[in-house]
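Engineer: Provided below are the primary sequence and the corresponding predicted coordinates.
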Amino acid sequence: MNHITILGIESSCDDTSAAVIRDGVMLSNVIASQAVHEAFGGVVPELASRAHQQNIIPVVSEALKRAGIDKSELSALAFTRGPGLMGSLLVGTSFAKGFVTALDIPLIDVNHLQAHVMAHFIKESEDDHNQPSFPFICLLVSGGNSQIIRVNSYKDMEVIGQTIDDAAGEAFDKCAKVMDLGYPGGPVVDRLAKEGNPKAFTLNKPHIPGYNYSFSGLKTSFLYLLRDRIKEDPDFIEKNKQDLCASLQFTIVDILMDKLRKAVKDTGITEVAVAGGVSANSGVRNAFEDHARRYGWKIHLPKFSFTTDNAAMVAITGYYKYLDKDFCSIDEAPFSRVVL
């Protein structure tokens, strides 16, 4: 039997990742993270692309080794073409083009956002059958994107709602930065929120029509709250850290779920998934489980290792595109911004 073996490469931001998927089953998923950005409180694009250049060959080599295959067994290579940081994407794209040219195998371009949704289709073993069935609604929440997507098939995804300003992950990180909690702030807020009272502080919730999101007003109301209270008590943040994090997390999750409930009700699609970095947040996960109980949703929560940027999601998207012989030409350029 001829196996379909796909090497996936992900380099859209600050993680260099390579993965091997054979016939839809993951054989390896290697991620090299860049600690260099922590000192700057955010990703520095120039440093990110340099780190990708250092990491990409060892990471690909390790992914092939862990998968127990030789590069001659590969059917095709799938790479993230965008959106993302241009310098980072160029490293992955250039490597991918050189690699497929040397091996004379097809090249498959993958949309980073589509790959996050497709992370739900990664199989960890032959008998792993937990994939969503079409159509389903997916809430994609990450540092750069907050979208509600109607997923009709792996290649037919319709964005029915999205943020008109900041993304949910951005709101977490920026509010965490103001409280001096370090970078990335989302996981720290999540940890502290578990010890706080989510009703301690009332924050601004936007009133945006339809399924679109807005998080800039919430961020502003959080900054004003801190500014006003610090005037009264310079130690306000330190004394109320847990309650501030719990209130912030509660409000962001509430805004996300409010629009998602509306989308599910209006479309009648009760199979619901969540994807992207913020899908690792315990508040989001608990809200999904609560909605499954209350509204009879069939929910799909990704494994923690598939919530952040990883190449397995690129490889599985590539696998489905390979089945359709949906290849890309060697002269395609990466892109930094796009919607699905």
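Structural biologist: Yep, that arrived.

Engineer: only C-alpha atoms for contact and neighbour calcs from this point on.
Structural biologist: Noted.

Engineer: mind listing the strands for the stretch 1-150 of the chain?
Structural biologist: If DSSP state E, counting those that start in this stretch is used as the criterion, the strands of the stretch 1-150 of the chain fall at 5-10, 15-22, 25-33, 76-82, 107-111, 136-141, 146-153.

Engineer: Below is an additional structure, to be compared with the one above:
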Amino acid sequence: MIIIGFESSCDETGVALVCTERGLLAHSLHSQIAMHQQYGGVVPELASRDHIRRVLPLTREVLGSAGMTLDQIDAVAYTAGPGLAGALLVGASFAQSFAWARSLPAIPIHHLEGHLLSPLLAAPRLDFPFVALLVSGGHTQIMRVDGVGRYELLGETLDDAAGEAFDKTAKLMGLGYPGGPALSNLAQQGDARAHDFPRPMIHSSNLDFSFSGLKTAVMTRVRALEKADGPLSAQQLADLAASTESAIVDVLGAKSIKAMKQTGLKRLVVAGGVGANRHLRTRLLQDMLKLGGQVFFPPLDLCTDNGAMIAFAAAMRVNAGLVDLSDTSHAFTVRPRWELHDICLGADAAAV
């Protein structure tokens, strides 16, 4: 079965083709970073309008790359949530219209499930069960994954997500948008020992996170430095970036290893945009080697939001028998706020 997938939850438009037997066939992605940079963050209305402009050309591009025609597509998948309401509506309405015009089933996919399963697109292919660290701009969670649709929440952030901590501290330092990658790049030139920032909840008995206190600590340090020395020098900024990144990575690494020990599992999956962070990847590879386990990452080009993870999640659900392919009613809704546990044990996302 050939599935075309559409992702439009925030500021990236993604389209991909996945075969339930052969895996990823082709994918294409357009990022809106350049458009939003002048505003210092995502402008929802502009994001929605840009999705409208991009989705059809990307669809043609993906079909051309795969050497396929519309007649070869068997099902349509799309991100139904969580995300920006207007952006989600663009992708959902386009996907449902596409499916209706071709008399195909349409499969609503949870954005986080897409991220959760995306490392399975990489080689070597891992097996269930595993522990997953989901780290992105809006989410930081540790999940136990026993199969498709079988997810157990082990811990999550109580306030800011790790990606938010990167972005907000980068903004405090006057770095460009997107702040996370800018801070990470600058950190390579700094001394991570320059500032002893707090590692919130690193020693707590549970697997929850908290990053708002770290953001406050960075803000306080920036103001103190500016009061004492005036505008920050390039080296001061680099040291702040390195110290901030080190604090975030230490917490993510410690909680991940604690989850591995508590569950007794030996496979760790890291997914979401922050999963592209080089310091985090190095830290987890070293820690899992000491633990005698393995860590899996999605390919770097699939760490951010993309259509491949949506089409692939749909393919996994089809293979697991969790999709009613006879349903061609094309009634749909989107869910800007949508908990992952709502789709566990095969619950029909469209009916929630």
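Structural biologist: Received it, and whenever you're ready, just let me know what you need. If you're wondering where the values come from, they're calculated on a predicted model, not measured in any experiment.

Engineer: I'd like to know how many residues surround the counterpart of Pro178 of the second structure in the first structure.
Structural biologist: Alignment of Pro178 of the second structure against the first structure is given by TM-score structural alignment, with Pro184 as its counterpart. Counted with other Cα atoms under 10 Å, the burial measure for Pro184 of the first structure works out to 21 neighbours.

Engineer: Excluding chain neighbours, what is closest to Pro184 of the first structure?
Structural biologist: Nearest residue to Pro184 of the first structure, sequence neighbours excluded (Cα to Cα, 6 or more residues apart in numbering): Asp173, at 6.1 Å.

Engineer: Could you check how far the one you found is from Asp166 of the first structure?
Structural biologist: Per Cα to Cα, to the nearest Å, Asp173 of the first structure is found 11 Å from Asp166 of the first structure.

Engineer: Comparing these two, which residue is more hemmed in?
Structural biologist: Asp173 (23 against 19).

Engineer: whereabouts in the first structure does stretch 287-297 of the second structure align?
Structural biologist: Aligned by TM-score structural alignment, stretch 287-297 of the second structure corresponds to residues 291-301 of the first structure.

Engineer: my guess is the match of Pro178 of the second structure meets Cys175, correct?
Structural biologist: No: contact criterion Cα atoms under 8 Å: Pro184 of the first structure and Cys175 do not qualify, at 10.8 Å.

Engineer: so which strand or helix has the aligned partner of Ala254 of the second structure in the first structure?
Structural biologist: For Ala254 of the second structure, the aligned residue in the first structure is Asp258 (criterion: TM-score structural alignment). Using DSSP states H and E, Asp258 of the first structure maps to helix 236-267.

Engineer: ok, the residue most central in space within the first structure - contacts?
Structural biologist: With distances taken as Cα atoms, centre = their mean, the first structure has Gly276 as the residue nearest its mean C-alpha position (2.4 Å). Under the criterion of Cα atoms under 8 Å, 6 or more residues apart in numbering, the contact list for Gly276 of the first structure reads 116-117, 140-142, 307-309.

Engineer: again, only this time at 7 Å
Structural biologist: Each residue near Gly276 of the first structure by Cα atoms under 7 Å, 6 or more residues apart in numbering is listed here: 116, 140-142, 307-308.

Engineer: what's the offset of stretch 240-260 of the second structure from the middle of its chain?
Structural biologist: Relative to the chain's own centre, stretch 240-260 of the second structure is displaced by 18 Å; criterion: Cα atoms, centre = their mean, to the nearest Å.

Engineer: what does that stretch rub up against?
Structural biologist: Among residues not part of stretch 240-260 of the second structure, those counted as contacts by Cα under 7 Å, 6+ apart are 131, 133, 162, 183-184, 186-188, 190-195, 197-199, 202, 207, 266, 280, 283-284.
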